[in-house]
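1. show me how the following folds:
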Amino acid sequence: MKPTDFSKYLSDYLSKYLPGERGMSHNSILAYRDTFILLIRYYKDAKHISVNKLTMDKLTRKDIVAFLDWLQNENKCSDSTRNARLAALRSFFSYVGYEDPTFLNEGLKIHTIPLKKTGRKSINYLTVDGIRLLLKQPNLLTKSGRRDMALLSLMYDTGARVQEIADLTVECLRLTKPYTIRMMGKGQKVRIVPLIEQQVLHLQRYMADECLFDSKKAKMPLFSSGCGRKLTRSGISYILNKYVSKARVESATLIPEKVSCHSLRHSRAMHLLQADVPLIYIRDLLGHESVVTTEIYARVDSKRKREVITNAFVPTSEEPNEPVWLKDTNLLDWLKSL
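-> As a prediction, the model looks like this:
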């Protein structure tokens, strides 16, 4: 069966353009791929057009808008997810228009589909006491407990994304002073993150359990499951949630009902900010491209803002002991007569 122009462009887009010209990570490409899986399903279910009959001329602005509505009505996806799907489609049509200008006009029309406004989400983070309680939960007398302690404390100390933790290999660690770990962030950007001595001790105990000091294991995943496979994002989330549930039994006040792996990243950033660490250093730790992204933590720290405003307050006049109208009996009588 002869491939359609849509299948050819999509194949080249996902396998050549995104990893080659755009330098996208594997996980980002998978997220873009999922958009087209949903798009193909929409055309099959809603428009009764199978994938082997789906051609570029059938991908109109009107149909893309209908697809986005279908995502929200049938799949119950959020506005932010809808916007992410639209971004993937815009990128695809830009690529196709470059490859074949006959599709440029329809691509420009699709670029006029507006993003939906999304409310700013509140940042979910734990207090310092909450982090202490969470990290008290792993049983350090067991191998799995020592692994989980090394894993969770590393996630917090480095402020790493869960995928960055999952992708770590043994050779990413430098266990001689100065202790560091090499993280591969978004867009294949590498950053070096310092490690504190206590964290290194947790890692060394865990690595001794797993015999990871053998030079032949340098390229092995740093964190693996009981059967020796690399821990996935869902596997790491499962481990975290297990200890979150245990910690909530001790104190539901300190541990929010919903704690994600990203909550540990948020917590680290907030605690550094509260310790007066400059935003540019927090930016570098988290791997943000711009300090503007990091400024979100400064905006949400209402306690810190209140302290700054209070300390900076300059009285403009001496405060009276009582309101002026209570001193002026004529004024008081007049006010009462109103």
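2. hey, let's count contacts and neighbours off CA atoms from now on
-> Noted.
3. so Leu332 sits against Trp325, correct?
-> Yes: assessed by Cα atoms under 8 Å, Leu332 is found in contact with Trp325 at 5.5 Å.
4. tell me the contacts of Val200?
-> Residues near Val200 by Cα atoms under 8 Å, 6 or more residues apart in numbering: 175, 179.
5. 10 Å - rerun?
-> Neighbour list for Val200: 150, 154, 173-176, 179-180, 206 [criterion: Cα atoms under 10 Å, 6 or more residues apart in numbering].
6. from those residues, pick the one nearest Val308.
-> Using Cα to Cα, Leu154 comes nearest to Val308 of those, at 31.3 Å.
7. wait, that closest one touches Leu195, no?
-> Yes: taking Cα atoms under 10 Å as the definition, Leu154 is a contact partner of Leu195 at 8.5 Å.
8. would you write a PyMOL line that selects the buried entries of the contacts of Val200?
-> The buried subset of the contacts of Val200, as determined by 16 or more other Cα atoms under 10 Å, is captured in PyMOL by this line:
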select buried, resi 150+154+173+175+180+206
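9. in strands, which of the contacts of Val200 appear?
-> Using DSSP state E, 173-174, 180 are the members of those that sit in strands.
10. also this sequence, please, to line up against the first:
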Amino acid sequence: MVKAALVSPPSFSSLVQQFFTEYLVSQRAMSPHTVASYRDTFMLFLAFAHRRLGKPPTDLSFADFEPDLILAFLDHLEWQRHNSVRTRNLRLTALRSFLKFAARRDLSSLHHIERALGVPMKRFERPMLGYLSREEMLAVIGEPGSSWTAQRDHLLLVMLYNTGARVSEIIAVHIADVVLGVSACVHLHGKGRKQRSVPLWKSTAQEIRAWLQRNPALVADAPLLPNRDGQTMTRTNVNQRLALAVARACAAFPTLAKRHISPIPFVTPLQCICCSPG
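-> Just a heads-up that it's a prediction; the model follows:
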């Protein structure tokens, strides 16, 4: 009788490599942003484990994945790196995803993995977001100026107000994503490669037409709202332009100076019933 050969369980380092190269990319087809977030989590965790255990990443095993180590890492993120509880939980989500992946490939480590998976998410209170009144919003949007930058910024704020989209969605809009027919709309590309179409108000569509007429060099695959170099605007750039618009609006609404205004609460309750600003 021929005895079956014993197969050694995969090493921790090989499972980490398979998790990123095969599972996340090939099998799950995760977005590059998600893969990058998981990668950053592992770089932080492996560096922390090295300092705490004195072991390089190549010497780690699932026996080292004690709940105390994971909890200490999460506390380090929150208190030493000053990460929010939301970020702390996102890092834990990445670790849990890897542990569930490894549990199906290293049966000999199931006990250690099960204990590590018992680390809970941290609960936190979600702050209530405020919003701008219609009059305040229109004051922030203001009137389009004569310069190229002022006209772009005005269209940027109008589209954020019209669509209620994330900043990342608005700055990712290309000329080809805008439909200016009878039923004008814009195609938005959201997180996780989710796509949706949002109707455009008549006034917004008219402003986009005027913008394209002033910028005939913009081609189909170009950003609708580029920076001076013709490249996609950054989130920081959008926040800076919004801050300038809020500062101007403070002349009519001084109370805006005491409020923290970001693109997140750019939608007013009126927009939920598609109330056009014009």
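11. TM between them?
-> Remark: TM-score between the superposed chains equals 0.84 [TM-score structural alignment, normalised by the length of the second structure]; 266 aligned residues with a Cα RMSD of 2.5 Å.
12. mutual contacts of Leu154 and Leu195 of the first structure, please.
-> Common contact partners of Leu154 of the first structure and Leu195 (Cα under 10 Å, 6+ apart): Ile181.
13. and His189 of the second structure, how far is that from Ser168 of the second structure?
-> Distance, His189 of the second structure to Ser168 of the second structure, by Cα to Cα, to the nearest Å: 9 Å.
14. neighbour count: those two, which is higher?
-> His189 (19 against 16; other Cα atoms under 10 Å).
15. what about Arg115 of the second structure, distance to Ser97 of the second structure?
-> Using Cα to Cα, Arg115 of the second structure is found at 14 Å from Ser97 of the second structure.
16. tell me the contacts of Gln240 of the second structure?
-> By Cα under 10 Å, 6+ apart, the residues touching Gln240 of the second structure are 234, 246.
17. identify the residue range in the first structure corresponding to stretch 231-247 of the second structure.
-> Aligning stretch 231-247 of the second structure against the first structure (TM-score structural alignment) gives residues 229-245.
18. residues of the matching stretch that come out buried?
-> Quick answer for stretch 229-245 of the first structure (16+ other Cα under 10 Å): 230-233, 236-237, 240-241, 243-245.
19. mind putting those into TSV with secondary structure and distance to Tyr98 of the first structure?
-> Output for these, formatted as TSV (DSSP: H, G, I helix; E, B strand; the rest coil; distance: Cα to Cα, whole Å):
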residue	secondary structure	distance to Tyr98 of the first structure
Lys230	strand	39
Leu231	coil	39
Thr232	coil	37
Arg233	helix	36
Ile236	helix	41
Ser237	helix	40
Leu240	helix	45
Asn241	helix	46
Tyr243	helix	50
Val244	helix	49
Ser245	helix	51
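20. from these, pick the one nearest Tyr95 of the first structure.
-> Checking these against Tyr95 of the first structure with Cα to Cα, the nearest one is Arg233 at 30.5 Å.
21. can I get the ones in strands among the contacts of Val200 of the first structure in a markdown table with distance to Arg82 of the first structure?
-> Formatted as a markdown table, those follow (distance: Cα to Cα, whole Å):
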| residue | distance to Arg82 of the first structure |
| --- | --- |
| Leu173 | 38 |
| Arg174 | 41 |
| Thr180 | 38 |
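22. so which of the residues you listed is the closest to Thr55 of the first structure?
-> Of all these, Thr55 of the first structure sits closest to Leu173, with 48.7 Å by Cα to Cα.
23. in the second structure, what residue corresponds to Thr112 of the first structure?
-> Using TM-score structural alignment as the criterion, Thr112 of the first structure maps onto Gly118 of the second structure.
24. gap between the closest residue to its match other than its chain neighbours and Leu117 of the second structure?
-> Distances taken as Cα to Cα, 6 or more residues apart in numbering place Pro67 nearest to Gly118 of the second structure, at 7.5 Å, with adjacent residues excluded. Shown here: Pro67 of the second structure relative to Leu117 of the second structure, a distance of 8 Å by Cα to Cα.
25. burial measure for the aligned residue in the second structure for Arg41 of the first structure, as a count.
-> Here Arg41 of the first structure is matched to Ala47 in the second structure, going by TM-score structural alignment. By other Cα under 10 Å, 15 other residues sit near Ala47 of the second structure.
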